[in-house]
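Asks: Below is the sequence, then the predicted model.
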Amino acid sequence: MKRVYVNEEWCLGCHLCEYNCAFANSNEDRMVKALKDKKIRPNINVEENKDIHFAVSCRHCDDAICLKSCISGALTKKDGLISVNKEKCIGCLTCVLVCPYGAVHPDEENGVVDKCEFCTNNLKGEPNCVKGCPNNAIVFEERG
């Protein structure tokens, strides 16, 4: 299964992946309309530690503890993709607490959780974070 991977040696720390992610999940047709004067809520986050920058997003783990911990059945896995059914999510945030990567986060607007779903709900092809990375530090590929 294809997944988002980060080649941290190429990451510039520009945060464009975050903006492209937030735009992709905004349900708007223009980036300015979607993001201007708003707090962005991306499903990928750039972490920085001195000279190293890297983007963190859901890894869609094979043995996903977030999936096992979801008491409402809102998290499901199909064809390797872990997704959130926001209608089922009760906002207990257990999945947020157990994710070892910090990739599941509260959706402040809806009181449920949100996470990367590879832009499956809003476009075809590569996720927007991959398309928007100017240095090809983020890739969408299958690895062994």
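Replies: Looks like it came in fine.

Asks: Only C-alpha atoms from now on, for both contacts and neighbour counts.
Replies: Will do.

Asks: Let me see the ranges of the strands in the chain.
Replies: 3-6, 44-49, 52-57, 75-78, 81-84, 105-107, 112-114, 138-141 (DSSP state E).

Asks: ok, and what's touching the last one?
Replies: If I follow you right, that is strand 138-141. By C-alpha atoms under 8 Å, 6 or more residues apart in numbering, the residues outside strand 138-141 that reach it are 1-7, 11, 55, 126-127, 129-130.

Asks: and what of the second one?
Replies: By C-alpha under 8 Å, 6+ apart, the list of residues contacting strand 44-49 from outside reads 13, 15, 17-18, 21, 53-58, 103, 116, 129.

Asks: quick one on the thing from earlier: looking at the strands of the chain, which is buried most?
Replies: A comparison of the strands of the chain by mean neighbour count, using mean count of other C-alpha atoms under 10 Å, puts strand 112-114 on top with a mean of 22.

Asks: So what touches that one?
Replies: 43, 84, 86, 89-93, 96, 104-107.

Asks: any chance of these in CSV, with distance to Asn135 too?
Replies: Shown next, in CSV, are these (distance: C-alpha to C-alpha, whole Å):
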residue, distance to Asn135
Asn43, 19
Val84, 30
Lys86, 33
Cys89, 36
Ile90, 39
Gly91, 36
Cys92, 38
Leu93, 34
Val96, 30
Val104, 26
His105, 26
Pro106, 29
Asp107, 29
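
Asks: try this one next to it:
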Amino acid sequence: MARKTVFIDFSKCIECRACEVACEREHNGRSFINVFEWQEMAAMALNCRHCEKAPCVEVCPTNALYRDEDGAVLLAPQKCIGCLMCGIVCPFGIPELDVLDKIMMKCDLCSHRRAEGKLPACVETCPTDALLFGDFNDIQRMRRREFTEKAIEIAKKGERISLRAL
């Protein structure tokens, strides 16, 4: 199964928080993506990675967490007992407890939008294309190709190749 995900290019993020606002708009005022400033040098968007070997899915005692046809990790709220196990094992600390309903909440990659053939709201809204949506392996290949092409271009100019330049 191809695993689709949101890839974040940290070098393009300008910390505008448009992704957060778009997510809030789609999910009744709750954002499942958060932008953090790191040491006043870089912005980082933090969201569910819909991991290939998702520990949250493996640990859920009621099978409330499952994968859809795109490989996104979704939550069936009617099965969730709010035990917090998914939040504890998630390496990114993404699932959070909805204290009102006493169930866990997490990003669903805008499953309602994907069903209509649309991109997740955060990706569609990002003004700098820092967020990409697609098959994880395809995105990795594309990023490697871009990286290599840029390195070749710099080398042809006779300049030193540094990671900052790439």
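Replies: That came through, no problem. Note that the structure is a prediction, hence the values are computed from the model and not measured.

Asks: hang on, the earlier thing: pick the one among the contacts of strand 138-141 of the first structure closest to Lys33 of the first structure.
Replies: Lys33 of the first structure has its nearest neighbour among those in Cys129, at 18.4 Å by C-alpha to C-alpha.

Asks: May I see the buried residues of the lengthiest helix in the second structure?
Replies: Secondary structure of the second structure per DSSP state H: the longest helix is helix 136-156. Of all the residues in helix 136-156 of the second structure, those buried under the rule 16 or more other C-alpha atoms under 10 Å are 136, 139, 151, 154.

Asks: residue boundaries of the helices in the first structure?
Replies: Using DSSP H, the helices of the first structure run over 16-24, 31-35, 65-69, 94-98, 128-131.

Asks: so which of those helices gets nearest Asn121 of the first structure?
Replies: Smallest distance to Asn121 of the first structure across the helices of the first structure (C-alpha to C-alpha): 9.1 Å, for helix 16-24.

Asks: Output the residue interval of the second structure matched by the closest one.
Replies: Under TM-score structural alignment, helix 16-24 of the first structure corresponds to residues 18-26 of the second structure.

Asks: Please apply the same query to stretch 62-69 of the first structure.
Replies: Residue span in the second structure matched to stretch 62-69 of the first structure, by TM-score structural alignment: 52-59.

Asks: Then stretch 83-91 of the first structure?
Replies: The aligned range for stretch 83-91 of the first structure is 74-82, by TM-score structural alignment.

Asks: ok so, going back, I'd like the buried residues of helix 136-156 of the second structure written out as TSV, with distance to Lys102 of the second structure added.
Replies: Supplementary listing: these in TSV, determined by distance: C-alpha to C-alpha, whole Å:
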residue	distance to Lys102 of the second structure
Phe136	32
Ile139	36
Ala151	51
Ile154	54
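
Asks: before we move on, the earlier item: only the buried residues of the match of helix 16-24 of the first structure, if you could.
Replies: Residues 18-24, 26 are the ones in stretch 18-26 of the second structure that count as buried (16+ other C-alpha under 10 Å).

Asks: What's the average distance for it when superposed on the first structure?
Replies: By mean C-alpha distance after the TM-score superposition for the first structure, the fitted stretch 18-26 of the second structure averages 0.7 Å away from its aligned residues in the first structure.

Asks: And the contacts of that stretch?
Replies: Residues outside stretch 18-26 of the second structure that contact it (C-alpha under 8 Å, 6+ apart) are 29-35, 110, 121-123, 125-127.
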